[in-house]
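1. Provide a 3D model corresponding to the input given below.
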Amino acid sequence: LVAKVLAGASNKETAISAGINAGLLYQWVRCYKIKGYQGLVAQRKGRPPKEPEMKKKIEPAELTPSEREEMILLRAENERLRAEIAIVKKEIALREERCAAQLKAKKLRSSKNCVKKVTN
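-> I've put the predicted structure just below:
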């Protein structure tokens, strides 16, 4: 489209035939005249990051045998700790369930006592 306009075609007619806004085509032509082809390439928007090294992905180094052993031990410890936490959570849930059952039984007993007193 930019080449058509530069060749002498009308800006508005070219935009209408392509189905885009004439203002957009005008911006494209202006960018091409100022920056050349690089002006038409999509550019990142927004402020650049303060620390450019954050963009780079760091490749992890190969583990030494001692680091591998330590990794295995740490994973085993993590698994053990997860199991411990699961046990504690189940114990807490059981206690709460028992407590709720006791409260429910207590309420039932007190409501039965109230009904007997009223009927007497």
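
2. switch to C-alpha atoms for all contacts and neighbour counts from now on
-> Fine.

3. show me where this structure has strands.
-> Listed from the start of the chain, the chain has no strands (DSSP state E) to report.

4. Which parts of it are helices?
-> Along the chain, the stretches classed as helices by DSSP state H are 2-7, 11-18, 22-35, 65-119.

5. Kindly reformat the ones you listed as a markdown table and extend each row with mean neighbour count.
-> Compiled in a markdown table, those are given as follows (neighbours: other Cα atoms under 10 Å):
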| stretch | mean neighbour count |
| --- | --- |
| helix 2-7 | 14 |
| helix 11-18 | 14 |
| helix 22-35 | 15 |
| helix 65-119 | 11 |
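
6. Please give the structure of this sequence too, so both can be compared:
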Amino acid sequence: MDAPVLGEKESKVLKAHYEPNHLSKDCSPFNSEIPCSGIPPTYIQVAGMDIMRDDGLVYARALKDSGVDVRLDVYPGMLHGHYVIWPQLKQSFKSQIDTLSGVGWLLGIRLEREVIERFWTATD
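-> Predicted structure coming up:
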């Protein structure tokens, strides 16, 4: 899939600089003898028009199937990095709030959405 912002061409350039060993478990947990074992609770965000969308969805499913606690937020119609490019969009604002909520979830802290929004939009 080619996508605006981070498309196939850009993805290849990034991978060329990264030079991953595609067979290493450090490159992908699917290369381990027991994929997804020992992975802690995981928070994943996926943009609907991101070239890596399916990777995120497949990874979330594999983690869940392996018994890992997973929280997944999907932003239909959004591009990779949408929250940086268009921070004024509702979906971008939602993803920023979801990020704070997701990190709280990982740390075992539950805050009401309204509290996070007040904090995030505070001006002083």
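
7. TM-score them against each other, please.
-> A TM-score of 0.22 describes the superposed chains when it is computed by TM-score structural alignment, normalised by the length of the first structure; 46 aligned residues with a Cα RMSD of 4.3 Å.

8. Can you show me the strands along the second structure?
-> Using DSSP E, the strands of the second structure run over 42-47, 70-75.

9. As CSV, these with mean neighbour count and distance to Val115 of the second structure would be great.
-> Shown next, in CSV, are those (neighbours: other Cα atoms under 10 Å; distance: least, Cα to Cα, whole Å):
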stretch, mean neighbour count, distance to Val115 of the second structure
strand 42-47, 19, 20
strand 70-75, 16, 19
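
10. Minimum distance to Leu100 of the second structure: which of the ones you listed has it?
-> strand 42-47 (10.7 Å; Cα to Cα).

11. quick one: that closest one to strand 70-75, angle?
-> With axes from the mean of the first three to the mean of the last three Cα atoms, to 10 degrees applied, the angle from strand 42-47 of the second structure to strand 70-75 works out at 10 degrees.

12. who does strand 42-47 of the second structure touch, helix- and strand-wise?
-> With contacts taken as 3 or more Cα pairs under 8 Å, 6 or more residues apart in numbering; DSSP states H and E, strand 42-47 of the second structure sits against helix 53-65, strand 70-75, helix 90-107.

13. Figure out which of these is closest to Arg113 of the second structure.
-> With respect to Arg113 of the second structure, and counting by Cα to Cα, the nearest of these is helix 90-107 at 7.5 Å.

14. Flag every buried residue along the closest one.
-> 91-93, 95-102, 105-106 (16 or more other Cα atoms under 10 Å).

15. Mind putting the residues you listed into TSV with distance to Val13 of the second structure?
-> Converted to TSV, these look like this (distance: Cα to Cα, whole Å):
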residue	distance to Val13 of the second structure
Gln91	28
Ser92	26
Phe93	29
Ser95	27
Gln96	27
Ile97	31
Asp98	30
Thr99	27
Leu100	30
Ser101	32
Gly102	30
Trp105	34
Leu106	32
